[in-house]
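J.: when you get a sec, could you give me coordinates for this:
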Amino acid sequence: MHVVLAGGGTGGHIEPMLALADALTRRSTAPGGTPRVTCLGTSRGMETRLVPARGYDLRLIPPVPLPRKPTPDLLRVPGRIVRAVSETRALLTELGADVVVGFGGYVALPAYLAARRAGVPVVVHEQNALPGLANRIGARVAARVALTVPGTPLHGGVHVGMPLRTSITGLDRAARRAEARAAFGLHADRPTLLVFGGSQGAASLNRAAVGAADALTAAGVQVLHARGPKNTDVAVPARPAGSAPYVVVDYLERMDLAYAAADLALCRSGAVTVAELSAVGLPAAFVPLPIGNGEQRLNALPVVEAGGGLLVADADLDPAWITAELVPLLTDPTALSALAAHAAAAGTPDADERLADLVLDVATRRGTR
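T.: Here you go, the predicted structure:
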């Protein structure tokens, strides 16, 4: 069985794609043995680095960027689609694809259309609460549609959750806490706030957290703050001897250890971030990105409504909010424990296996027709 996965451009598309690839390659008892996996991407995306590093075959197809607003570039889209679909269809035939799984974005659209022309069934996975154009089109031709967020408006969608790396879904935060805190130079027993704004950091989170540094550490709360590698101006003076530390790093290579070290996170609410935090049972104060279509707020709502986190608008996040809302929470072990339990209850740590089941069912049904 040959499964072709289409997801590229951003980590939000690539990470769930690779998590599914891992789940599929663990299925030695699948019909015909362990499925073969090929990933589709373009030369301009992060997939050129991430996919080969995980040991998977990457085949490149022409990208089809879809403008969010009417622009002159929109006139070029039909020609780009025709070329991309033609090349992708030839590739699917060459590979002998049994099913195509798409994760949205400019790689997925030509894959969906090519699969339909080649008679190959399609499975769509949508990561966000508001689907993008590629997945809205893909859902119309798909055999199955899988959702990360319940209630996402795609016809026929079923909730499976977000496929994640097993290093995250298998994380025992309590068992790894001492090791994780030692790795970052943190105290073993102090309440810990994790601050991060994605791989590049987030200016509003950086400003608010640094501004609240004195209030946090004076209350005995230690902080692990990933500022982003370009934000070298973000710094906190060394704390007095015996005080709670405030540790600033450029980037977190080991998110599993960062999650294990923390009691609460202050972060954006991208789909992968929300899914990872709930999968490991780490509550968060979510600060949705203030641009776009509002999808980050919707991503966080199920966890927040389940009692597993807080939601604060980017415009409302400042040192005073952190002092008033997060310091009392971080110094209340009972409240933190309740938040963590609700966050874990909202997670779907087996989403990779659930999506693999769905994909293999579609491919097997095709093989028996």
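J.: contacts and neighbour counts: CA atoms only from here.
T.: Will do.
J.: in this structure, which residue is closest to the centre?
T.: The chain has Val272 as the residue nearest its centroid, 1.6 Å off, counting by C-alpha atoms, centre = their mean.
J.: another one to check against the first:
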Amino acid sequence: MNDPLDNPADDPMDNLVDNLVDNAAGDAVKDALSVVLAGGGSAGHVNPLLATADALRELVPDCNIVVLGTEDGLEARLVPERGYDLEFLPKAPFPRRPNAAALKFPASMRRAISRAAEVIRGADADVVVGFGGYVATPAYLAARRTDTPIVIHEQNARPGLANRLGARFTEHVATTFDTTPLRGARVVGLPMRTEITELDRAALRDEGLSHFGLRADRTTLLVFGGSLGAQRLNDAFPAAAAELRTAGVQVLHLTGAGKAVDVPEDDDCPYVTREYSDRMDLAYSVADLAVCRAGAGTVSELTAVGLPAIYVPLPIGNGEQRLNAADVVAAGGGLLVADADVTAEWVRETVVPLVADRERLDQMSAEAAVMGTRDAAEVLARLVLSAAGRDPA
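T.: Alright, predicted model coming up:
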């Protein structure tokens, strides 16, 4: 008869230990937090999603995070670059009018819901977090089908259709603005990347001036219309370049992809044009005043860093941009002007005197900073943990 000690592989005690280890490993996997994040299409959805993902990883380093997106949205590039798993859903946009697309919508939505449910089950998700956009609706409906808790973040003052629908399925609703009409919502602000939330404008000013080729002895006006630019701004400000220079105001003008403008060079008072910059932290650091659109991300970033602004809401859509800027304008941290009123003459009569008024700019900066929120990503991440039944402390 063989002694088990002669063959360690057959030792009953080793088998018992192996079973205990396997069971412990299984329990650890089961206890690991798993989160599915849904949002995509535009930077307005993708950026707060990524900021929240980063905050979750900071709070729960072993958190499993899967992102639902579309193949042709910004998330297709940005999410993998940040190191998160991305699963694609077929697009199923709500039809705005009765047409051929409307006839295909029910089948498209069913496919998107089925795929979202497959991802949620595959990830063994504890919670689904939606930020609006095309993928949010099927994600919410799939979460309901799989009995998975839902958390919603709405970035705009006027909520989109997806988040209005999703808010009917959950009590865990967060917003950027306190004027957003979603029942039971908690105002947390907009989750933003740490380059903005931890920005010290004064400390980075010299680096920003060098980066953009600007002078330290000039007042700086920042003009930008988002990644696609704003034609109204691109027409008005170059036409008033001479008056801005006479007033000692240098300009950093981000014109938008494919929308370059031509302004004569002047080393004494530069007018720097770039189609795009991936260093908005440096752009904010050099600016004394901004003129820009009023997307939720723009308003939230400018208030977070205390930069006064003249907001020019996009003149199309549902009017959400005007509402996004309403609170900071009411507080005195910004001005609001209609797109049609932005002309070279308006720049000369309104912008030039304002950017030369240091006392007023300082006051506007202080009021903007009061309205800003820098900890929204962490606050939302803790709300996600709570919805998932985890201790958010």
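J.: to which residue of the second structure is the residue nearest to the centre of the first structure aligned?
T.: Alignment note (TM-score structural alignment): Val272 of the first structure maps to Gly297 of the second structure.
J.: same question for Arg140 of the first structure.
T.: In the second structure, the residue matched to Arg140 of the first structure (TM-score structural alignment) is Arg168.
J.: what do you get for His187 of the first structure?
T.: Aligned partner of His187 of the first structure by TM-score structural alignment: Arg215.
J.: that match reaches Gly208, doesn't it?
T.: No - assessed by C-alpha atoms under 8 Å, Arg215 of the second structure is found out of contact with Gly208, at 10.1 Å.
J.: more neighbours, these two?
T.: Gly208 (23 against 17; other C-alpha atoms under 10 Å).
J.: wasn't that one part of a helix?
T.: Yes - judged by DSSP: H, G, I helix; E, B strand; the rest coil, Gly208 of the second structure forms part of a helix.
J.: return the residues in contact with the closest residue to it other than its chain neighbours.
T.: Leaving aside its chain neighbours, Gly208 of the second structure sits nearest to Leu282 (4.6 Å; criterion: C-alpha to C-alpha, 6 or more residues apart in numbering). For Leu282 of the second structure, the residues meeting the contact criterion (C-alpha atoms under 8 Å, 6 or more residues apart in numbering) are 201, 204-205, 207-208, 211.
J.: quick one, helices of the stretch 51-200 of the first structure?
T.: 77-95, 108-118, 133-141, 166-169, 173-183 (DSSP state H, counting those that start in this stretch).
J.: quick check: which of those helices is buried the most?
T.: Mean neighbour count, computed with mean count of other C-alpha atoms under 10 Å, is highest for helix 108-118 among those, reaching a mean of 24.
J.: which parts of the stretch 251-369 of the first structure are helices?
T.: Taking DSSP H, counting those that start in this stretch, the helices of the stretch 251-369 of the first structure run over residues 255-261, 271-280, 295-305, 319-321, 327-330, 333-345, 351-367.
J.: could you identify which of the ones you listed is most buried?
T.: Per residue and on average, the most neighbours among the helices of the stretch 251-369 of the first structure fall to helix 271-280, with a mean of 24 (mean count of other C-alpha under 10 Å).
J.: average distance between that one and the second structure?
T.: Superposing on the second structure places helix 271-280 of the first structure at an average distance of 0.8 Å from its equivalents, by mean C-alpha distance after the TM-score superposition for the first structure.
J.: list of residues touching that helix?
T.: By C-alpha under 8 Å, 6+ apart, the residues outside helix 271-280 of the first structure that reach it are 12, 127-128, 161-162, 164, 168-169, 171-173, 259, 283-284, 296, 299-300, 303, 308, 343-349.
J.: what angle sits between it and helix 333-345?
T.: 110 degrees (axes from the mean of the first three to the mean of the last three C-alpha atoms, to 10 degrees).
J.: could you dump the helices of the stretch 251-369 of the first structure to a markdown table with distance to Val51 of the first structure?
T.: Below are the helices of the stretch 251-369 of the first structure laid out as a markdown table (distance: least, C-alpha to C-alpha, whole Å):
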| stretch | distance to Val51 of the first structure |
| --- | --- |
| helix 255-261 | 19 |
| helix 271-280 | 17 |
| helix 295-305 | 26 |
| helix 319-321 | 40 |
| helix 327-330 | 38 |
| helix 333-345 | 29 |
| helix 351-367 | 17 |
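J.: which among the ones you listed is found nearest to Ala219 of the first structure?
T.: helix 327-330 (7.1 Å; C-alpha to C-alpha).
J.: which part of the second structure matches that closest one?
T.: By TM-score structural alignment, helix 327-330 of the first structure lines up with residues 352-355 in the second structure.
J.: chain center to that stretch: distance?
T.: 30 Å (C-alpha atoms, centre = their mean, to the nearest Å).
J.: give me the mean deviation of that stretch from the first structure.
T.: Stretch 352-355 of the second structure sits 1.3 Å off on average (mean C-alpha distance after the TM-score superposition for the first structure).
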